[in-house]
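**Student:** next one to model:
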Amino acid sequence: MTTQLTQGSDGNYRCSWCFSAPDFLQYHDNEWGYPVDNDFRLFEKLCLEGFQAGLSWRTILSKRENFREAFHDFNFNKVAHFNRKSIEQLITNKGIVRHRGKIEAVINNAKCAKEIVKSEGSLASFVWKYEPEDKVLAKPQSKSTSSESIALSKDLKKLGWKFVGPTTVYAFMQAMGLVNDHLEGCITRSKIQRARSNFIIP
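**Tutor:** Predicted coordinates for the structure are as follows:
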């Protein structure tokens, strides 16, 4: 992502990356960075970031509805029961990224998510323990990992998760509101900050 601001047709400045693809503006203004405590949305984002590895977010976002249909809206209670036949069917699904390893990782991670819910009460309770203590980033969009994303990645891997490297996890943290990585001067930054201030940590 670029670390610059661009003025939109409405006269407001936003993070420049949101003007690089048609779907990005809506995503930037209404999703990226708002705090999330819904387990299925958190699981979805971890999975989609895993699918993005080696690809662009534009590719994944354009296929997101197809992914949701294929994986039962990322209800990990259902995905955990996918079997070999399910995998073979997904491999033939042209609407998603047909990468066997990544598909198998989603099913594996669904089982792991269920275990976290058993031990922590919710996936959200587990994930939000890794919110940085310093809630205001000194230089937004200046890095691709953080000490917190490294720690979360390490702990998820210990619990058996796959495709959850530090960079993948940091992108997840940016998107799910664990950090406010909108640039200073971006019209959405203050909205995110207010949402984070009102957010109750699970």
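**Student:** please make it C-alpha for all contacts and neighbour counts, starting now.
**Tutor:** OK.
**Student:** quick one, helices of this protein?
**Tutor:** Assigned helices in the chain, in chain order: 24-30, 39-52, 57-62, 64-70, 76-79, 84-91, 100-120, 123-127, 147-158, 166-175, 187-198 (criterion: DSSP state H).
**Student:** out of the ones you listed, which one sits most buried?
**Tutor:** helix 166-175 (a mean of 23; mean count of other Cα atoms under 10 Å).
**Student:** what about residue 178, distance to residue 104?
**Tutor:** Look at residue 178 and residue 104: by Cα to Cα, to the nearest Å, they are 27 Å apart.
**Student:** check residue 81 too.
**Tutor:** As judged by Cα to Cα, residue 81 and residue 104 stand 12 Å apart.
**Student:** residue 73 too?
**Tutor:** On the measure of Cα to Cα, residue 73 and residue 104 end up 16 Å apart.
**Student:** again, but for residue 33
**Tutor:** The gap separating residue 33 from residue 104 is 28 Å, by Cα to Cα.
**Student:** and this one, please, so the two structures can be compared:
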Amino acid sequence: MEKFNEIYQRAVARKGGEGMLQTLLSAPLSHAELQDLDDDMWLEEFTRKIFQSGFYWSVINNKWSGFREVFWDFNLAKLLMMSPEMLEQKACDERIVRNFKKVQTIPENAYMIHEVAEQHGSFSQFIAEWPTDDIIGLWAYLKKHGARLGGNTGPYTLRTLGKDTFLLSRDVESYLRAHKIIDGGLQTKKSLLAAQHFFNDLQQQSGYSLTSLSQLVAYGVGDNRVGVQAR
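**Tutor:** Alright, predicted model coming up:
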């Protein structure tokens, strides 16, 4: 298994030098910053990622102001009071992408966020306190208790809002398979544990966040464009 320095130096060479590489690395939010996020933000970003799945992201982003209008800026308190009849009406609104099955996830995930907040003070507090050396455990929680938050949907939401997490992008998956870290299905328990152990080991070697380590691995494989950020 490669050591951190080998991965880092390959990324340096491919991205045009250490200075350029450092500008491309992302930093997660601190514990304090995470717990200060409004819980409504989690529902909004879960919904955005659910709709982006299997769709052109640009189309969803271009319509997002319409989503926010239709769903009251993803206000949890209002959405939890929404009747099934009103949900059906909103699912037909031309301002959004009209996919009823995906629209149904909005009240379902609103309820999940509310339930967690009741137990932990806030959903953001719950996310902030989850240990990153078991980030796959948080992925599993979102998949089990949320609606359509399995696969990369939950992890990409976590990354977007600043929770420290690696991502199983195509480039990262390619690296893990090439180095025999995983050899079965990407989302099997065995593969997820192997990926977690790999990134935990890199973190102990380097002190870098899982976010940065995931990016460094990705920068070392696949198509390379100097100075272009990868996930």
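**Student:** just give the TM-score of the two.
**Tutor:** The TM-score (TM-score structural alignment, normalised by the length of the first structure) is 0.62; 152 aligned residues with a Cα RMSD of 3.4 Å.
**Student:** what range in the first structure does the longest helix that the second structure contains sit on?
**Tutor:** Criterion DSSP H: the longest helix present in the second structure is helix 189-206. Under the alignment (TM-score structural alignment), helix 189-206 of the second structure falls on nothing in the first structure.
**Student:** now stretch 86-99 of the second structure
**Tutor:** Under TM-score structural alignment, the counterpart of stretch 86-99 of the second structure in the first structure spans residues 86-99.
**Student:** what sits up against the matching stretch?
**Tutor:** Contacting residues not belonging to stretch 86-99 of the first structure are listed as 51, 60, 63, 64, 66, 67, 70, 100, 103, 104 [Cα atoms under 8 Å, 6 or more residues apart in numbering].
**Student:** 10 Å - rerun?
**Tutor:** 48, 51-52, 55, 59-60, 62-71, 79, 83-85, 100, 103-105, 107 (Cα atoms under 10 Å, 6 or more residues apart in numbering).
**Student:** so which bit of the first structure is the helix or strand where residue 176 of the second structure lies matched to?
**Tutor:** Assigned by DSSP states H and E, residue 176 of the second structure belongs to helix 170-178. Under TM-score structural alignment, helix 170-178 of the second structure has no counterpart anywhere in the first structure.
**Student:** what helices or strands is that helix leaning on?
**Tutor:** Applying 3 or more Cα pairs under 10 Å, 6 or more residues apart in numbering; DSSP states H and E, we find helix 170-178 of the second structure packed against helix 189-206, helix 210-219.
**Student:** and it with helix 210-219, angle?
**Tutor:** For helix 170-178 of the second structure against helix 210-219, the angle by axes from the mean of the first three to the mean of the last three Cα atoms, to 10 degrees is 80 degrees.
**Student:** now helix 170-178 of the second structure: buried residues?
**Tutor:** Neighbour-count burial for helix 170-178 of the second structure, with 16 or more other Cα atoms under 10 Å as criterion, is recorded at 171, 172, 173, 174, 175, 176.
**Student:** adding distance to residue 14 of the first structure, write the helices of the first structure out as TSV.
**Tutor:** Putting these into TSV (distance: least, Cα to Cα, whole Å) gives the following:
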stretch	distance to residue 14 of the first structure
helix 24-30	9
helix 39-52	23
helix 57-62	18
helix 64-70	23
helix 76-79	34
helix 84-91	37
helix 100-120	32
helix 123-127	28
helix 147-158	25
helix 166-175	16
helix 187-198	6
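**Student:** identify whichever of those lies nearest to residue 6 of the first structure.
**Tutor:** Among those, the nearest to residue 6 of the first structure by Cα to Cα is helix 187-198 (10.7 Å).
**Student:** ok now that closest one, how far from the chain's centre?
**Tutor:** Offset of helix 187-198 of the first structure from its chain centre (Cα atoms, centre = their mean, to the nearest Å): 18 Å.
**Student:** and that helix, what does it pack onto?
**Tutor:** Counting by 3+ Cα pairs under 10 Å, 6+ apart, helix 187-198 of the first structure packs on strand 13-15, helix 24-30.
**Student:** so how far is the longest one off the chain centroid?
**Tutor:** Just to be clear, that refers to helix 24-30 of the first structure. 14 Å.
**Student:** the first one too?
**Tutor:** Taking the mean C-alpha point of strand 13-15 of the first structure and that of its whole chain, the gap between them comes to 21 Å (Cα atoms, centre = their mean).
**Student:** helices or strands up against it?
**Tutor:** strand 5-7, helix 24-30, helix 187-198.
**Student:** please apply the same query to the last one.
**Tutor:** Helix 24-30 of the first structure makes packing contacts with strand 13-15, helix 57-62, helix 187-198 when contacts are defined by 3+ Cα pairs under 10 Å, 6+ apart.
**Student:** out of those, the one nearest residue 24 of the first structure is which?
**Tutor:** With distances scored as Cα to Cα, the stretch of these nearest to residue 24 of the first structure is helix 57-62 (7.7 Å).
**Student:** mean deviation of the closest one from the second structure?
**Tutor:** After superposition onto the second structure, helix 57-62 of the first structure sits on average 1.6 Å from its aligned residues (mean Cα distance after the TM-score superposition for the first structure).
**Student:** other SSEs contacting that helix?
**Tutor:** In terms of contacts (3+ Cα pairs under 10 Å, 6+ apart), helix 57-62 of the first structure is packed against helix 24-30, helix 39-52, helix 64-70.
**Student:** mind checking how far the residue nearest the centre of the second structure is from residue 96 of the second structure?
**Tutor:** Geometric centre of the second structure, nearest residue: residue 156, 1.8 Å, by Cα atoms, centre = their mean. Per Cα to Cα, residue 156 of the second structure is found 21 Å from residue 96 of the second structure.
**Student:** please apply the same query to residue 120 of the second structure.
**Tutor:** Using Cα to Cα, residue 120 of the second structure is found at 32 Å from residue 96 of the second structure.
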